[in-house]
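*Asks:* A predicted structure for the sequence below; I have some questions about it.
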Amino acid sequence: MTHANSTRTKDPLLQPLSIKKLKLRNRIMSTSHACGLHKDGFPQEAYQAYHEEKAKGGVGLSMFGGSSNVDIDSPSIFQQLNVGTDAIIPHFQRFSERMHAQGAALMCQITHLGRRGDPYAQDWLPPIGPSPIRETLHRGIPREMDEYDIERVVKAYGQAARRCEEGGLDGIETLASGHMIGQFLSPKTNKRTDRFGGSLANRLRFALMVHEEIRRNVSDDFVVGMRYVVDEGIDGELTPEDCVAAARMLERAGAVDFFNALYGSMDTSRSLSEEVFPGMGTPAAPWVAAVGRFKREVGLPVFHAAKLSDMASARYAVSEGHVDLAGLTRPQIADPHMVAKLMRGEEHRIRPCVGAGHCQSPHRPKCLHNAATGRELTMGHEIRKAEKPRRAVVVGAGPAGLEAARVLCERGHQVQIFEAAPQPGGQMLLAASSWRRDLISTIEWRLAELEILGVRVACNRYMDAHDIMALDPDLVILATGGIPQTGFGHGDDLVLSTWDIVGRQVKPAGDVLVWDNTGRHPALLAAGAALAEGARVQLATIDTTVAQDLVYPESTRWHKEFAKVDLRSQGHMRLTSVTRQGNRLEATLLNELTHESERRLVDQVVVEMGTLPMDDLFEELRGRAGNKGVTDIHALRDLKPQPRAAEGFELHRIGDALASRNVHAAVYDALRLCSVS
């Protein structure tokens, strides 16, 4: 028996699961989410291709349409689908055909946002809910629903389910956590005194009516489940016992065929980023035990996804009987072929999800370090071999350089990669500190891939133009990164960079002012490092508040970290000068709201302004390069090969060697340039 066959036979993740007449080929799923690829509210070509890649990669069940809206007073406020019209049916039909052809099942989540709606979005209709209680996160104050509203919405759910079945889907799930069904169920959001409020049975009445109407509109074979909260957490009022009791009522009524278990609330940034979608810095699989306790109390299959970040976590959850189906949603954004790799016995080659939350940014579903995800129509996830191998030299072994080397190797080119520092990683060696240490996996995975491809990074190798020319390259990629920019104005020679503090080049001491001009991580990492060393830290930012350039799981985490130590930041502050006052420093900050200046006497001033490209080597080489170091940006955008000069080597810069940006931009530079080189 081959290793791959042995893996398929023994691995609990690769065992089939049957629900009614639906047979799933394995225990791995992708849960519903708003991937941001919709067009006109429908899952069209890009949306389908994104999910189809997971089906090609072996997933058993792909759910889609996170928060697909059943009626118009549930507006699209975070790029949802519109399942409230028959116009979606043809898109569903094509979608299901594509997924089924690849062996995967397909389901949609349908919902009404209730109080989460935005009164100023889409059709400018007021949000509705069981009670007029405002949600902190989405800010709308709902109108209390009357019986006519309830009847209308119940019917809308039934019609949405019908459209899903007519579209060829295998099933649906409703959402009973935070959205309308959950708002009726929770005493936190349901203060009614009629037949829909008060007792647990009364609060569950709306859910039972919705599912009864759904059953009337679909066939007996159509699978109907519920995204279901098993514990509302510290911000909620539904206890685990309440959740079990309600689940048993749903089960006895024949309302659902499975529960897709959630933990926590979703009405604040903290609860959403720590409980429902826990990310970097939180333990792996934090709610599996709670879900397992719930599963032992019900008789239906239970699904779950919440930081099941890798196959090991998922395997534990399934093998220990905590879940029947493991949701590896964000991990499949990082690597949609992870199941296929597992089946081939290549689990070690799965690109890891580091939990950075970049896939939850406005640029969703872009993975921090897989630039092909969400670009399936143009890039694809498979690297094509080059027609003619070339001698390629990559200088710099941060994320951009390592990705360039990996892609060029996959293309079949002869690659050499050099790093001036003692070890690869670039800025990621600084970034992967504190609660963000998982970031280092973006480097470790690429190093492992390069080792498999037969390439080792040559460290402690500072390359000059003569060194590179001696290698007689056809292609030179400079990923030399940047150096900290600290040139804010008068006295910039007196300040430290965030790299000095985070990299432990300078020990923070006394009163330390950290001034942030980017809204990114470095200033916050420096402030945290200074606090850890016992310094008295002041934090000021040019923005309204700190972490303004970050996605909400990251910004929320930073705000929490600083709240725990009572570090308060001051916004709208511009650093204008630093001068010596004896053995101390006087920093002058301009309040951009009042235009008044204030002076602060401190021991150290730490400045974060991003980086400037290290371009000395580029300037040395460009005169000798056939393309003069010019990257044709139109060819780059269109994923076409760069114009070839008649003589000389081709020279390009990528990542922070070009401009100060994030990791995704760096690996995207490398992927789109090198995949056609």
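*Replies:* Right, received. Where do you want to start?
*Asks:* Please count neighbours and contacts with C-alpha atoms only from this point.
*Replies:* Fine.
*Asks:* Strands of the stretch 501-650 of the chain, start to end?
*Replies:* 511-516, 536-541, 569-570, 573-581, 584-591, 596-602, 604-608, 611-613, 650-653 (DSSP state E, counting those that start in this stretch).
*Asks:* then this one, side by side with the first:
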Amino acid sequence: MADLHDILLLPNGVKIKNRFFKAAMSEGMADEHNKPTKKLVRLYETWAESEAGIVVTGNVMVDKRALGEPRNVVVENEKDLDLLKSWANAGTKNGTHLWMQINHPGKQVFKGIVKEAVAPSKVEFEPKLQRYFPIARELQEEEIFDIIQRFANTAKIAKKAGFTGVQLHGAHGYLISQFLSPRHNKRTDQWGGSLENRMRFLLEIYKTVRKEVGDSFPIGVKLNSADFMKAGFTEDEALQVIETLDQLGIDLIEVSGGSYESPQMTGVNVKESSKKREAYFLEFASEAKKVSTAPLVVTGGFRTLNGMKEAILEGSTSMVGLARPMAVYPFLPKELLQGKRETIELAPRKTGIKLVDQTAMLELTWYSNQLERIGKDKPTNPELSPKVALIQSLWKNGLDVFQMRRV
């Protein structure tokens, strides 16, 4: 029976020192040219000291023309290799694995940040959401092949810089997720229609990345259990994708769910049965275990040491994914492993201003402020007033702060 302290052996033979997984959070700490900064290096050096087995970066974009937010790191070529090496060196101290999460946002790009949005098909978001985004145009097939190669190129550079793995972001409504979803993918060529065709984009990215980095370099994927949208990607389809990825040799699968149209990954609309087991997607992970031998990570909702232990012990998940808790408690895995902490307190962040509190981005802004403090070598401030965090973010980013925070 597995324990949180136990080593995890990936399918390719790579060993992970324990079962804690720091999941990706968008840091927004690149400079104005989308290069890594000293703050970013310091943030990951701190997390490398946390005793997490794997630490995953926030969105690293494969194309500067496709940014989720202005301060994304972009890796298109080797011109920033020395900066990437500094980042990788800091984040792999203490035997920690540092994996680069690589991504393309597709049509989830806010107005004013990029010249245009692209997607599998020209399908608009619901009106209340579409007002924040440019209307996307359909990708041409040659552009699809170009994006596939861009993922592989970024992964190759990550390996050269010293990152110890990569994670393909296939969840939360980004481009890979858009291809998987019949709601957003209306293509009639080899990239749309049947699930076999809709998963082709993800599978070709995986195969091309694997060809570039080799069998001994870990490749993981973050995948929605479902979109939780009418006519969207379903749990049954997700299980088929997981089974196929397992057969191809994927090293690790992180289970999540939802998108900005239906943000289940933030804890909204969680079933009572999920609340009892803490983590939002444990029930789905248990089903995924039946069709795949690849290690699974469940992120979202873990708040007690007992809940984490039980999830590992019963085999529902191979690793415990922690995101927001590690923005407030950056050494959390060490504290849990040493028995110094048994529960995590994360209260909802509200300003008392109704219009502001109805915007989910307020909480992301509060957590972003904590990441900024770690990057400046300051202690986190769990008691930080949401109003103060809002004012600081407005000062830094202007009114666009409500549009530019991502997951």
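*Replies:* Structure's in. What do you need? The shown structure was predicted, so the numbers you read here are calculated from the model rather than taken from an experiment.
*Asks:* So which of the strands of the stretch 501-650 of the first structure is nearest residue 82 of the first structure?
*Replies:* strand 536-541 (39.9 Å; CA to CA).
*Asks:* residues in the second structure matched by the closest one, start to end?
*Replies:* Alignment note (TM-score structural alignment): strand 536-541 of the first structure is unmatched in the second structure.
*Asks:* tell me the angle that strand makes with strand 584-591.
*Replies:* Orientation check (axes from the mean of the first three to the mean of the last three CA atoms, to 10 degrees): strand 536-541 of the first structure against strand 584-591 gives 30 degrees.
*Asks:* before we move on, back to that, can you add mean neighbour count and give the strands of the stretch 501-650 of the first structure back as CSV?
*Replies:* Output for the strands of the stretch 501-650 of the first structure, formatted as CSV (neighbours: other CA atoms under 10 Å):
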stretch, mean neighbour count
strand 511-516, 25
strand 536-541, 22
strand 569-570, 17
strand 573-581, 19
strand 584-591, 20
strand 596-602, 15
strand 604-608, 25
strand 611-613, 18
strand 650-653, 25
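*Asks:* Let me have these in a markdown table, adding distance to residue 117 of the first structure as columns.
*Replies:* Output for the strands of the stretch 501-650 of the first structure, formatted as a markdown table (distance: least, CA to CA, whole Å):
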| stretch | distance to residue 117 of the first structure |
| --- | --- |
| strand 511-516 | 34 |
| strand 536-541 | 32 |
| strand 569-570 | 31 |
| strand 573-581 | 34 |
| strand 584-591 | 36 |
| strand 596-602 | 40 |
| strand 604-608 | 38 |
| strand 611-613 | 40 |
| strand 650-653 | 45 |
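*Asks:* Quick one, which of these gets closest to residue 415 of the first structure.
*Replies:* In terms of CA to CA, the element of the strands of the stretch 501-650 of the first structure nearest to residue 415 of the first structure is strand 650-653, at 14.1 Å.
*Asks:* tell me what the closest one is packed against?
*Replies:* strand 475-478, helix 616-622 (3 or more CA pairs under 8 Å, 6 or more residues apart in numbering; DSSP states H and E).
*Asks:* And the last one, what's buried?
*Replies:* I take that to be helix 616-622 of the first structure. Buried residues in helix 616-622 of the first structure, counted by 16 or more other CA atoms under 10 Å: 618, 621-622.
*Asks:* Check stretch 77-96 of the second structure too.
*Replies:* Buried residues in stretch 77-96 of the second structure, counting neighbours by 16+ other CA under 10 Å, are found at 78, 80-81, 83-93, 96.
*Asks:* Which of these sits closest to residue 17 of the second structure?
*Replies:* Checking the buried residues of stretch 77-96 of the second structure against residue 17 of the second structure by CA to CA gives residue 96 as the nearest, at 7.6 Å.
*Asks:* Run through the residues that contact that closest one.
*Replies:* Residue 96 of the second structure makes contact with 16-17, 48, 51-55, according to CA atoms under 8 Å, 6 or more residues apart in numbering.
*Asks:* Which stretches in the stretch 351-500 of the first structure count as strands?
*Replies:* Assigned strands in the stretch 351-500 of the first structure, in chain order: 391-395, 414-418, 457-458, 475-478, 482-484, 496-497 (criterion: DSSP E, counting those that start in this stretch).
*Asks:* Give the other helices and strands that the second one contacts.
*Replies:* Where contact means 3+ CA pairs under 8 Å, 6+ apart, strand 414-418 of the first structure is packed against strand 391-395, helix 399-411, strand 457-458.
*Asks:* Can you give me the stretch of the second structure that the last one aligns onto?
*Replies:* Yep, that's strand 457-458 of the first structure we're talking about. The counterpart of strand 457-458 of the first structure in the second structure, using TM-score structural alignment, is absent.
*Asks:* okay, now the aligned partner of residue 313 of the second structure in the first structure: neighbour count?
*Replies:* Using TM-score structural alignment, the equivalent of residue 313 of the second structure in the first structure is residue 319. Residue 319 of the first structure is flanked by 13 other residues according to other CA atoms under 10 Å.
*Asks:* Apart from its chain neighbours, what residue comes closest to residue 319 of the first structure?
*Replies:* Spatial nearest neighbour of residue 319 of the first structure, chain neighbours left out: residue 12 (6.0 Å); criterion: CA to CA, 6 or more residues apart in numbering.
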